[in-house]
Structures are given as structure tokens and as C-alpha cells.
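*Asks:* need a 3D model of the following:
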Amino acid sequence: MPTFEPFHALRPEPKYAEAFSSLPYDVFNRSEGRAEVRRRPLSFLRMDKAEVTLPDFIDNHDPRVYQQAALHFKEAIERQILTFDDVESYYLYRLSDGTHTQTGFVGCVSVADYDQGIIRKHEFTRPDKERDRVRHVQSLAAHTGPILLAHHPDLELDRVISEQDQQPPIYQFTAEDGIEHTIFKITERAAMMTIGSQFARHDHLYIADGHHRAEAASQVARLNHHEDAGLFLAVSFSSDQLNIQGYHRVVEDLYGQSVDELLTRISSRFTITPGRATETKPHRFEMYVKQHWYTLDYEKEHPSVKENLDVAILQDEVLTPFLGIEDPRTDSRIQFVGGIRGYAGLEQLVDQGTMAVAFHLHPTSLTELMAVADANEVMPPKSTWFEPKLRSGLLIHPFFK
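*Replies:* Model (predicted):
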């Protein structure tokens, strides 16, 4: 029985919404973030990744980073760029890229539900990233980046969406990447009661993206005894609306072997066809090396959902035995490329010599994600890439008021 509660949002005045909101902190490296803040000086990235506003000699995890984030946050409130909503509310968040539209509910979920497994996860988290988000949340006394959740399809929740999104939005803008962001505020009593009661009818909610932020919220709740610290910000979408793209892999060397040697070894476990595939599908991988594409088809089926994931098959059947990547969470020779960059991005990394080989994967499905979570298993890292991305800074859950 998940808790899904309305909250007093801290949010930008409408005239600032587009300029203030930003893509999540982990989309940018430090140099990209610095360029983004120069271009968009009001950007919430100044708070979400404050090291981009500090000299390079200051390490990403230096205490001054979090002090700087708090100063920027305080300034945004004092300048009334950010203001408090007067009543507890739910919100609808609609994203559209012109071909795909999804609408989710924004509210607060319970740390206790997360700790007890009612909110289910499917990834391990990295201690360094946990520490970063814990210190960030503590410094601001606020949850600023919403956790992306999925819930099973629900006709009553769909009805609320169809009624509420006919009302005037509080925000509506198209960001530079072409994604339209629209947010509606819900204060009508009957709709609010339906939202809370319908979420309580679900057995579980599922983290789609934001494992580190969820784990950080749990740790902060143990450190901060403010009542609202036991809740954290989330946007929950029906699982049939979320759009997952492939999360691809690139490796910086061929582990001391030639391309022909690598192909010979892979052919013992896969059927190899020169060129890109005419269609992608589960258990079909595409490999780019030395300016050539190869299609790798895998025929074997494994008994568990986790072992049958394409990301697991690639790891177990290629990356570990043939390229020496034992732990993709810690090995510096492997990098991950989100689906938005696609084939061209993979080719560029290999052709410019940054990486030696790239693997293009078919997307993991929401059904697979939920099945892994329900089995209390953990996917390999970077198994899912969700598009379009939520913007940070549009709705903030403070616990200092």
C-alpha cells in the first residue's frame, strides 16, 4: 500500500520556469555543466551541480561545493525566483517530444515504503554518488530532483489525468531540445482523494530512474528528524506510457587482441552477420569496430529474467570473457552511452579513437524491469535510458519550512 501524498511545493515563478529549470545533474560532466550555466545563468544546475560555478581545483565533493549550492538556493528564494505554494497540492507533469506524450503524477512518497521494498528498485547504487546526493539534500534541506517511478496501469488515475489536463497549466514551455514540458496543479478535493486512494490500492511502485536520489533520501531521513524529511519527491507514470531506449556500451581497447581474433571468439557464442541489422530485437546486438558494423544474434534462453536481459547477456557472454570487463560499475575501461546519441554517437567515439569498440543494444522493457524488481534481483548498471527527461527545479520538496 504505497503512500503518495500532496505537498507544499517550492517552485519558480512562471516567468522564470523555462530559464530556471534544467536537465538532471548527472546528464552533464563538469565542462558541459559550466558551459550550460554560462549560457543559461539562472539555471537550476547552479544548485544541482554547484561545482560548475567553482574553479577546477575545487574537487567535486569538496564541502565548498555544497555550501555554494546552498548559497545559490537561498539567493533564488530571496530574489523570489522560487516561491512557496500556499496549499498542499498534487501536480500533473506532461512531457511531449512531438511523437510521444506521457503524463505522470507529482507527489511525495515515503522513505519507509522505500526501505520496506514497497517502492521497488532494480539497481545497485554507488557509495560516492550516494554521498554526493546526501550532502546535497542536507545542504539545501530539500529534495530537488524528482524520482521517476512507474505504476501499473490504472483507469481511475487515467480518468483524473483526462479531467485535470483540460485545466490551464501553471507551466508550459518547449525546451531547447524540443521537449514540451507542461505542469498542472491539482487542488480539487475529489481529485486529490482519488489520487491518494488509488495509489494506495497498488501493491508496489517501481523506481524507473533515480536510485541514488531515493537512497540519499533514505539516508537523510535517518539524519534529519524533520517530519517532511521522511517523504521525498517523485513523479509516477503508468508503465505503458514510459519510453525506454537502449543504453549502449563502449570499451576503450580490445584487451590485447586483433579485430579478427575478437570476432572469432565472439562467433563461438553468437551468429555474426556483417553490417547493421535491418531491425533491432531482443538478443540482437550490433557491434562497431574499425569503421565496420557487425550484427550479433544470440539464440540461447536463460531461466531467470535477469540472466535473459540483453545487458546481462552482453556482459556475461562478451564483455567479461572477451574484453576483460569484470565489474562494469568500477572498471574505467567501459563507458555507457544513452540511447539519445544512437548509432552516430557510437561511431564518433570509435572513429575519433576515444574508444575501440561499441555495442548498440535493444532497449530493456518495463515488463522486464518490473519482473526483475519483483524477484528482488538487481539489473546490471545502466540498463535503462528513459526519454524524454524530467526537468529539475520545477517542483521542489523543502523540509526547512
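*Asks:* from here on, contacts and neighbour counts on C-alpha atoms
*Replies:* OK.
*Asks:* residue contacts, the residue lying closest to residue 84 once chain neighbours are set aside?
*Replies:* Spatial nearest neighbour of residue 84, excluding adjacent residues (C-alpha to C-alpha, 6 or more residues apart in numbering): residue 10 at 4.4 Å. Contacts for residue 10 (C-alpha atoms under 8 Å, 6 or more residues apart in numbering) come out as 82, 83, 84, 85, 395, 396, 397, 398.
*Asks:* now the second one, please; I'll put the structures next to each other:
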Amino acid sequence: MAKIIPFKAVRPTRDKVNLLAARSYDSYTAAQVESRLRDNPFSFLHIVNPGYKFQKEISGVERYGLVRNRYEEFKEDGIFMQDEKPSFYIYKIVNRDGLKFTGIVAAASVQDYEDDVIKKHEDTLEYRETVLKEYVKTIGFNAEAVLLTYPDNPNLNEIILSVMQNRPEYEFTTTYRDTHYLWNVDDEELLKKIQEIYAEIPALYIADGHHRSASSYLLAKDLKEENPEHTGDESYNYFMSFLIPESDLKIYEFNRLVKDLNGLEKEEFLIKLDESFRIENRGLDYYKPSKKHHFSMYLDGEFYSLHLRKNKYKINNALDALDAQILYTTILKPLLGIEDLRNDQRIEYSHGKKELAYVQTVIDSGSFAVGFGLLPVTTDELKKIADEGLKMPPKSTYIEPKLRSGVTVYEF
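*Replies:* Presented below is the predicted three-dimensional model:
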């Protein structure tokens, strides 16, 4: 059964939240980062990019300590404040496309992570887990919540809707044209009721944030060993999460771009494809797959539809049935020679929000030789793979919502 707890968030004052909140650092171009650091002294980017103060690029362990310094300065200057009571935080996002996401920011249990009550569907890289663990250990806080999902629960929905009748603590719109709302819930009776509802939910599923949750688990193990008076109630036994119902989850596909045909001529490649797929040349007609096990391919200025020959492909488990896995086992690995999907420099990924027009553009430019379009993974597929203890290929899902960093901060 899932355990979540309220916490005393460190968060920006109401007048600064729209200036402080930032997207994930990796989502900005270098020019965007520069302009925000130059023009907005309150941006959370100043904390995660502390070298800007010295006009110097700083990395590694030296950067970790400076991140902590910038964070403390924001607190000292009154840009951040900390809630006096442990709270849950109802968070709602209405994005530029009109999609709405509503959930609860809370602290989730690392013990649940270890016990597989919090289920994973994606592999992680050990070195990234370790680096992130050391980073968080030094800075002492989480500023970016792990996205967890659960089956829709009418009782929880009712509580959330009731809280949202009140004036939000925050209401701000970003330059990205997303509107964010936050309600602070610190009533003890309501907190208890929310916890009891989650305690009846058999499992939570990681939608986004596998490395963040894994590093939090490793950090808890480290700090437990270092603390002779460990009780299990310490803040390091939890990590900040944003819990949303499955119906609010929006999953996009990741399309695949490959730089060459692995030494094959176009006709050779098509003949080899014909062994596993029924192929139709669609010419210049924009083709996007509409069924599972159907794929779009763009090659040499033309679109193709690829329909899996089911008598040639055996499905033994939930992973075998996943389109990203089918593409890997039938094309990327045997024909194009791509075995390591994470590290092979010949393959890149384009999330589905960019659509196949982007795939067409970069291939026509000569940067890539062939591109493949897939359907998005469904929530049911994600859950089945997690339930069977399997892991998706990397870049199988691009999931929204994406929370802003710095709106709520969880300290260890």
C-alpha cells in the first residue's frame, strides 16, 4: 500500500513565484539560459547555474557546493519562505494546448520504491544515479518532483475539487503560456484523509523521473548508514513527488532518427524490411500510424507504411508487444546495427510533440538517412510492463505534465 506524507515546502513568495519558476535546465537553449540569467535575477536558473555570477562555467563537485550557496542566498534574501505546517499541495497546470493536469505534491516513500509499491518501467544508468545522488546529497534538497500516477479515485478527486473552490496560493502564467495554480492543504483532518486514501492504493507508477527516484533511494541508503540514530522518519526517507490520476497523464511517442543505413543500399534495406513488414510506398503523402504494430518510415524523400507481419513475430510478454521494442528487435538492431539505444551516436530521438514533419525536415536536410514514427505508449502498456518487472527501451515515452522547478522545494 502506498505511503505518502505532507512536508513543509520551501517555496517562493507569492509575488516572486512567476519570476522564479523555471523549466528543467536541459529544456532551454544556451541563448534562452543566457537571457533569463541576464534579465531575471530571481530565476531558479541562478541556483542551478551558479557559475554565472562569476561569468565562468563551473561543473562537478565544485558546482554542487555553489548551488547550495545560491539556494541559501535566495532564502536569506526572502525570495524563498518555508511553510510552518506540513502540507500537501494541490497543483494544477493548464498548458498552452488547453490540456489540464491536476494532482498532489507530496513526499513519497523510498521504502515503497524498494518494495516495488512504486513501480518502474524504464531502465536507469548507474553512473547517472550515482552522480545525481552525490549532487542531491551536497545541495540538500529536491526542487523537481518525480511524476507518479495512480488509478483514478473518486474520493480523492472529490477532495481535490473541494480544495480548488478556494483561492489558490499561486496563480501565474509563464512565458511558455502555461498557467499554474497551487493550493496549500495543511488541515490535519484533511491530510489524514488523503493519506488514508493513498494507503488503499496498491501501487503507484513512475511516469517520469526514474533517475531522480533511484538517486533518492541510493541517498537514503547512504544517510541511513551514516546515521547511528536512524528511525525511518527522517526526511531523507522520502522524495518529492507529483501524484496525478491516470486520466490526467498525457503520453507522447518518441520517433527514431538514424544517420545511415548501415552500409545497405536503399533497395537492399527495403527487401530486408519486407521479411517482417508489409510495406507500402506512400510517396509524398504524410503518413502517421493509426494502429499498434504499424509504423511510419521516411526514407529518401518518401513516406512508407510498415505493418508488422504477425506470423513472423512472436509476443511472449508485455514488452514484446511494445512498438518501440518491435522496432528495435526487427529493424534497429538486426538491420541497422544499433544495439545500444542509449549510447549509439547513430540514433537520435524526436518526441511526438514535434510531429513527423520534423522527422521529414531533418532527413531532407541530410542530417539523417531514415526516420521511424510510432504511436504513443498507452498507460495500460506502461503499467503492464512495470507489473511484469520489465523495462522499456530508452526514449519510449515523452510524458506530460512537466512541473516547474522551484515552485515547491523538499529539503533533507
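*Asks:* before we move on, the earlier item: pull out the buried members of the contacts of residue 10 of the first structure.
*Replies:* Listed as buried from those are 82, 84, 395, 396, 397, 398; burial here means 16 or more other C-alpha atoms under 10 Å.
*Asks:* how about CSV for those, with distance to residue 130 of the first structure added?
*Replies:* Below are these laid out as CSV (distance: C-alpha to C-alpha, whole Å):
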residue, distance to residue 130 of the first structure
82, 26
84, 28
395, 22
396, 19
397, 19
398, 19
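*Asks:* okay if I get these as CSV plus secondary structure and distance to residue 48 of the first structure?
*Replies:* Putting these into CSV (DSSP: H, G, I helix; E, B strand; the rest coil; distance: C-alpha to C-alpha, whole Å) gives the following:
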residue, secondary structure, distance to residue 48 of the first structure
82, strand, 15
84, strand, 19
395, coil, 13
396, strand, 12
397, strand, 14
398, strand, 14
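*Asks:* quick check, nearest of those to residue 203 of the first structure?
*Replies:* residue 397 (24.6 Å; C-alpha to C-alpha).
*Asks:* any idea how far residue 401 of the second structure is from the equivalent of the closest one over in the second structure?
*Replies:* Aligned against the second structure by TM-score structural alignment, residue 397 of the first structure finds its counterpart in residue 410. Look at residue 410 of the second structure and residue 401 of the second structure: by C-alpha to C-alpha, to the nearest Å, they are 19 Å apart.
*Asks:* ditto for residue 258 of the second structure
*Replies:* 28 Å.
*Asks:* quick one: residue 180 of the second structure and residue 173 of the second structure, what's the gap?
*Replies:* 6 Å.
*Asks:* spatially nearest residue to residue 95 of the second structure, not counting backbone neighbours?
*Replies:* Excluding the flanking residues, the one nearest residue 95 of the second structure by C-alpha to C-alpha, 6+ apart is residue 178, at 4.2 Å.
*Asks:* so that neighbour touches residue 94, yeah?
*Replies:* Yes - assessed by C-alpha atoms under 8 Å, residue 178 of the second structure is found in contact with residue 94 at 5.8 Å.
*Asks:* what does stretch 70-83 of the first structure contact?
*Replies:* So stretch 70-83 of the first structure is contacted by 10, 11, 12, 13, 16, 46, 47, 139, 140 (C-alpha under 8 Å, 6+ apart).
*Asks:* ok, and the closest non-adjacent residue to the last one?
*Replies:* For residue 140 of the first structure, ignoring the flanking residues on the chain, the nearest one in space by C-alpha to C-alpha, 6+ apart is residue 70 at 5.4 Å.
*Asks:* helix, strand, or coil at the aligned partner of the one you found in the second structure?
*Replies:* In the second structure, the residue matched to residue 70 of the first structure (TM-score structural alignment) is residue 68. Of the three states, residue 68 of the second structure takes helix under DSSP: H, G, I helix; E, B strand; the rest coil.
*Asks:* next, count neighbours for residue 68 of the second structure.
*Replies:* 19 (other C-alpha atoms under 10 Å).
*Asks:* also the one 4 residues further on?
*Replies:* Close neighbours of residue 72 of the second structure, defined as other C-alpha under 10 Å, add up to 15.
*Asks:* now for the longest strand along the first structure, which elements pack on it?
*Replies:* Criterion DSSP state E: the longest strand present in the first structure is strand 101-110. Identification of packing neighbours for strand 101-110 of the first structure by 3 or more C-alpha pairs under 8 Å, 6 or more residues apart in numbering; DSSP states H and E yields strand 4-5, strand 90-96, strand 231-238.
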